[in-house]
Every structure is written in C-alpha cells, then in structure tokens.
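Colleague: Provided below are the primary sequence and the corresponding predicted coordinates.
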Amino acid sequence: MVHVSAIPAAPDVLAPEVELIPIPEVAKRFNRPVTRVHQLIREGQLLAMRRDGELSVPAAFLTEDGIVKGLPGTITLLSDAGYHPHEILRWLFTEDDTLPGSPIQALCENRGREVKRRAQAMGF
C-alpha cells in the first residue's frame, strides 16, 4: 500500500483581507486535478494555509497562466534556510518600504531579482 503524505498547510498568519483561493478553485483555474495542486504544495512550489478549516492558496501567488514567476524559487531558498511555511507566508506579505511594497507584490511586478537576493541573505 502506498501512503500519500498529508498536504502541508500553514496556520492562518495573513491579514483577513488577503484573498485566498480554495484548492478546488485553483485546480479549476488551471484545468488540472486537485491532486496536481496538492503535489505542487508538497513540492514547495506553492504554499497553502487553512482559513476557517479550508485549505487555500493566497490569490497573489497565481497568475492567469500559473504560479507567479520566481515564487517557487523564493519558497525553496527560504525553506532551505530553515524557514517554516508560516514564516515564509508572513515574510512574503510583509510591507517593506525599501522594496517598496511586499515581496509577493515585487514578484508579481516582475521585480524578483531583489526579492531573491533578500531571501538568500536571510539564509545567512
């Protein structure tokens, strides 16, 4: 018998106004099975959290074509540096005047180089 690992989900550490998309809706958007979205979460390409008991992904992580460019690499950098999913979520959504904006906003605006530089620096 093959055991599938549980879907990693962070606690809800984001502000209530941060829009979340339930996993079935993410699968529907990408025309993929829910199990494929679960696999992306297990692989660390996406982070999920539970809000009101529902497993969801922040809407800011998604574009019309898929996952925001640079997000999986940023998650990997921070995970490899020992950060837990809830810490990564909090960091991605924290406003930084020197960026400007939040790291996820910078990734969405194709300003990923600085975000990755900062994520690498956090590992040391």
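Modeller: All right, it came through fine. Numbering: from 1, shown residues only.

Colleague: going forward, measure contacts between C-alpha atoms and count neighbours the same way
Modeller: Noted.

Colleague: excluding chain neighbours, what is closest to the residue most central in space within the chain?
Modeller: Geometric centre of the chain, nearest residue: residue 47, 3.8 Å, by Cα atoms, centre = their mean. What sits nearest to residue 47 in space, not counting adjacent residues and going by Cα to Cα, 6 or more residues apart in numbering, is residue 41, at 5.7 Å.

Colleague: then this one, side by side with the first:
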Amino acid sequence: MDLETLVGEWLTVPDAAERLGVPLSRVRQMVADREVIATRIGERKVTAIPAKFVDENGPRPELRGTFTVLADGGMDDAEIIEWLFTPDPTLPVEGAPIDALRAGHKTEVRRRAQELAF
C-alpha cells in the first residue's frame, strides 16, 4: 500500500492553516520545528501533513518526541509516517501506532520506536 493511501486523510499546508486558524507561516514553522512532519504526495507532489498529526488545538504534543526517537533510529520523514500509520495488532488499542498515541499510549509507542533503533 502506498503512503498516501495508508495515511488516508492529508492536509496541505494551506488546509492545515485554515483548520487551525493560523497563518501559513505558522504551519511552515511547525514543520520546520518538527512539531509535525510532512511529505510530498500526489501527482503534483504537494507538501502535506497527515491529518491525525493535529487536533483542534494544533499539533498533537505527544508526536514530537516520537518523531525524534524514530529519526534518531535512522528513519526519514516518509518512513516515520509509514511506521506510525501501519496497523499493529500487538498494540494496546486497535489500529496503528498513531492511534495508540492519540489514545494515550505514548510510553508504549516510544518503547517500540526505541527498539527499532537497536
């Protein structure tokens, strides 16, 4: 399954800015600061952020450290997104690591992410 299909809902930078009620420059800064990560998708290769990376308050705070652990383990942004969205039946909640993070299982997801680094 390709990454675009695996993630499902994506937000372009303008879409994310509109959803969060912030300027485009703020969304670009979120990406630069790795509060969220983005990749290029679609035929036009537009920069997009998985919609599950944000909620009504902005970037999900539990993601930043998880991004760091996975990047330190050698993953690039597309690989990080793929890992977070790949279903894992051994998680404490049904779904993928992103769903477990959103359900409050940050410690378990980060433990698994750290295991990948070794």
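Modeller: It's in. Treat the numbers as computed from the prediction; the structure is a model and nothing was measured.

Colleague: please state their TM-score.
Modeller: Superposed pair, TM-score by TM-score structural alignment, normalised by the length of structure 2: 0.85. Supporting alignment: 113 aligned residues with a Cα RMSD of 1.7 Å.

Colleague: in what helix or strand does the residue nearest to residue 47 of structure 1 lie?
Modeller: Using DSSP states H and E, residue 41 of structure 1 maps to helix 34-42.

Colleague: give the aligned range of that helix in structure 2.
Modeller: Aligning helix 34-42 of structure 1 against structure 2 (TM-score structural alignment) gives residues 24-32.

Colleague: so what does the helix holding residue 41 of structure 1 touch, helix or strand wise?
Modeller: Other helices and strands packing on helix 34-42 of structure 1, by 3 or more Cα pairs under 8 Å, 6 or more residues apart in numbering; DSSP states H and E, are helix 23-29.

Colleague: returning to that earlier point: hmm, who's touching the match of helix 34-42 of structure 1?
Modeller: Contacts of stretch 24-32 of structure 2 with the rest of the structure, by Cα atoms under 8 Å, 6 or more residues apart in numbering, involve 13-14, 16-17, 36-38, 59.

Colleague: turn the residues you listed into CSV, columns for distance to residue 66 of structure 2.
Modeller: CSV is the format used below for the contacts of stretch 24-32 of structure 2 (distance: Cα to Cα, whole Å):
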residue, distance to residue 66 of structure 2
13, 22
14, 25
16, 21
17, 23
36, 11
37, 11
38, 15
59, 13
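
Colleague: quick one, which of the residues you listed are buried?
Modeller: Using 16 or more other Cα atoms under 10 Å as the burial test, the contacts of stretch 24-32 of structure 2 include 13-14, 16-17, 36-38, 59 as buried.

Colleague: longest strand anywhere in structure 1?
Modeller: In structure 1, assigned by DSSP state E, the strand with the most residues is strand 54-58.

Colleague: which residue ranges form the helices in structure 2?
Modeller: Ranges of helices in structure 2, per DSSP state H, are 3-7, 13-20, 24-32, 63-72, 77-85, 97-102, 106-116.

Colleague: mean shift of the longest one relative to structure 1?
Modeller: Comparison of helix 106-116 of structure 2 with structure 1 after fitting gives an average deviation of 1.0 Å (mean Cα distance after the TM-score superposition for structure 1).

Colleague: so what's the residue sitting furthest away from the middle of structure 2 up against?
Modeller: Relative to the centre of structure 2, and counting by Cα atoms, centre = their mean, the farthest-placed residue is residue 118 at 21.7 Å. By Cα under 8 Å, 6+ apart, the residues touching residue 118 of structure 2 are residue 73.

Colleague: try 7 Å
Modeller: Contact analysis of residue 118 of structure 2 by Cα atoms under 7 Å, 6 or more residues apart in numbering lists nothing.

Colleague: tell me the spacing between it and residue 75 of structure 2.
Modeller: For residue 118 of structure 2, the distance to residue 75 of structure 2 (Cα to Cα, to the nearest Å) stands at 12 Å.

Colleague: alright, that wraps it up for me.
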